[in-house]
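**Student:** A structural model of the following input is requested.
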Amino acid sequence: MAPPPRNLHTKLKTAKGRSTASQRWLARQLNDPYVKAAKAAGWRSRAAFKLLDLDAKFHLLRPGMRVVDLGAAPGGWTQVALKAVGEAGHVVALDLLPMDPVPGAVVLQGDFQEEAAERAVIEALGGKADLVLSDMAPNTTGHNATDHLRIMALGELALDFAERVLAPGGGFAAKLFQGGAERAMLDRLRQGFTRVAHAKPPSSRKESSELYVVATGFRGGNLDAAGRRE
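**Tutor:** Just a heads-up that it's a prediction; the model follows:
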């Protein structure tokens, strides 16, 4: 989708009591056109535009779908998914953190790695999912190699979840960081899905190393000991 218009640079009125990192973050938020556009459109976060971008490119969302949004807070992706699937669809948002209700979606608080949370998701969907979304990212340490490994581990856990709850033909989209190790995950995805790609949405900040992996056409079944789909 086309980027929102850029406005004149806004300066902080005062930096008193704020750390340098806090000042940088606030200045970036004040001058980010996607932050302003998200507020104007009623999205809960600028991240909503990332899912809109991915959907425009890969056609992930359709009316009537059953969608799971992992790490959903504050709810931007949930809003986008809910609008796309319509009244005939189902959207379940799951996060460790409390999240304000999104009318029309089921909002659950819990750990997606726990069996009880997984059961609750499937029960709320009324069956297997058509799409699992994950915009999750761990807290960064500032050490690029460590941060890359941490988000890759989180992405693999999200994929584990997706392989358990997806219906055949379903899709998966998750955030990763560029850094080389994502190739192993792409190889794994190609075993389980018919189409796999990765993309950096236009709404992703240029300085960010994040990218998104998108997989569609879930084959179903489990991997055997040799890594082949059963």
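**Student:** hey, let's count contacts and neighbours off CA atoms from now on
**Tutor:** Will do.
**Student:** so which residues of the chain form helices?
**Tutor:** 20-30, 33-41, 48-58, 76-85, 115-125, 144-165, 182-192 (DSSP state H).
**Student:** as a markdown table, those with mean neighbour count and distance to residue 102 would be great.
**Tutor:** Output for the helices of the chain, formatted as a markdown table (neighbours: other CA atoms under 10 Å; distance: least, CA to CA, whole Å):
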| stretch | mean neighbour count | distance to residue 102 |
| --- | --- | --- |
| helix 20-30 | 13 | 24 |
| helix 33-41 | 16 | 15 |
| helix 48-58 | 19 | 14 |
| helix 76-85 | 23 | 7 |
| helix 115-125 | 16 | 14 |
| helix 144-165 | 19 | 22 |
| helix 182-192 | 16 | 31 |
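**Student:** please give the structure of this sequence too, so both can be compared:
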Amino acid sequence: MAKKYPCLLPKAGLVIDLGAAPGGWSQVASPKLGSKGHVIALDLLPILPIARNVTVLQGDFLSSSVQAELEHVIATSAASRQKHSATTSDNTETEHSSGGAVPRVDTILSDMMANMSGIRVRDIEASLELCQTALSFAQGRLKTGLTKQIESEGEEKKALSLKDYKGCMLIKFFQHPLLSEFKKKQLQPVFEKVLVEKPKESRSESSEAYFVCLGYKGE
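**Tutor:** Okay, the predicted model is just below:
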């Protein structure tokens, strides 16, 4: 998926990896972002050190203390990348709130999955709840817009490639009709393009798949 959707892991980008343990996605992201990029890997479970450009945080990302720590790491990373980047305008995109300017991130990866109970309805509901939680977390944190300016709507549809989007998200889920409604009513209104991927590496009988959300529109 990283090869198919290069905008997920842009060079020198800032990426948050939710549900990161044991660290596989961060391991893939680290070299693709390069030495000027940064991955923040977050999970309830401990994660062994991965690379110099990967910061590991342990805890519940919904807790205020972990979110405060996360915001501090994002702000520190954004300031450092701005200082060392020749293209500062792309790295300093912020959202102004009552608490001040909050740096935006390029991508949020959500590999979170609930503990399976074996009861399909309950497991599907848990999967949907995590998707909704990840989306709520992403809103206001992702960059917006495109990497190039398009003059008209018609030209935009023809000219955009899969590397032209800013503010992207990848969400793991269990396939179920309820998730189609989630895609239509909650994802499509806030992203320019939303696709569903089932990687070849997943077992054919598995219902595990991913929402690939490209081009965050903002609130």
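**Student:** could you dump the helices of structure 1 to TSV with distance to residue 99 of structure 1?
**Tutor:** Output for the helices of structure 1, formatted as TSV (distance: least, CA to CA, whole Å):
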stretch	distance to residue 99 of structure 1
helix 20-30	21
helix 33-41	18
helix 48-58	16
helix 76-85	11
helix 115-125	15
helix 144-165	19
helix 182-192	30
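**Student:** who's sitting farthest from the centroid in structure 2?
**Tutor:** residue 119 (28.5 Å; CA atoms, centre = their mean).
**Student:** which one in structure 1 is aligned with that residue?
**Tutor:** The equivalent of residue 119 of structure 2 in structure 1 is residue 143 (alignment by TM-score structural alignment).
**Student:** if I look at that match, how far off is residue 48 of structure 1?
**Tutor:** 27 Å (CA to CA, to the nearest Å).
**Student:** what of residue 77 of structure 1?
**Tutor:** For residue 77 of structure 1, the distance to residue 48 of structure 1 - CA to CA - is 5 Å.
**Student:** before we move on, the earlier item: how far away is the match of residue 119 of structure 2 from residue 153 of structure 1?
**Tutor:** 16 Å.
**Student:** residue 123 of structure 1 now?
**Tutor:** 27 Å.
**Student:** now do residue 214 of structure 1
**Tutor:** Separation of residue 214 of structure 1 from residue 153 of structure 1 (CA to CA): 17 Å.
**Student:** try residue 212 of structure 1
**Tutor:** With CA to CA as the criterion, residue 212 of structure 1 and residue 153 of structure 1 are 14 Å apart.
**Student:** which part of structure 1 lines up with stretch 25-45 of structure 2?
**Tutor:** So stretch 25-45 of structure 2 sits over residues 77-97 in structure 1, by TM-score structural alignment.
**Student:** just give me how far that stretch sits from the chain centre.
**Tutor:** 12 Å (CA atoms, centre = their mean, to the nearest Å).
**Student:** touching that stretch from outside, list them.
**Tutor:** Stretch 77-97 of structure 1 is touched from outside by 43-44, 47-48, 51-52, 61-73, 75, 102, 104-112, 121, 124-125, with contacts defined as CA atoms under 8 Å, 6 or more residues apart in numbering.
**Student:** now check structure 1 for the residue matching residue 167 of structure 2.
**Tutor:** Using TM-score structural alignment, residue 167 of structure 2 pairs with residue 170 in structure 1.
**Student:** wait, its match sits on residue 133?
**Tutor:** No: using CA atoms under 8 Å as the test, residue 170 of structure 1 is too far from residue 133 to be in contact (11.2 Å).
**Student:** now the equivalent of residue 128 of structure 2 over in structure 1. Nearest residue, chain neighbours left out?
**Tutor:** Matched across to structure 1, residue 128 of structure 2 falls on residue 152, judged by TM-score structural alignment. Of all residues not flanking residue 152 of structure 1 in the chain, residue 176 sits nearest, at 6.2 Å (CA to CA, 6 or more residues apart in numbering).
**Student:** got a list of what that neighbour touches?
**Tutor:** 137, 148, 151, 152, 155, 182, 210, 211, 212, 213.
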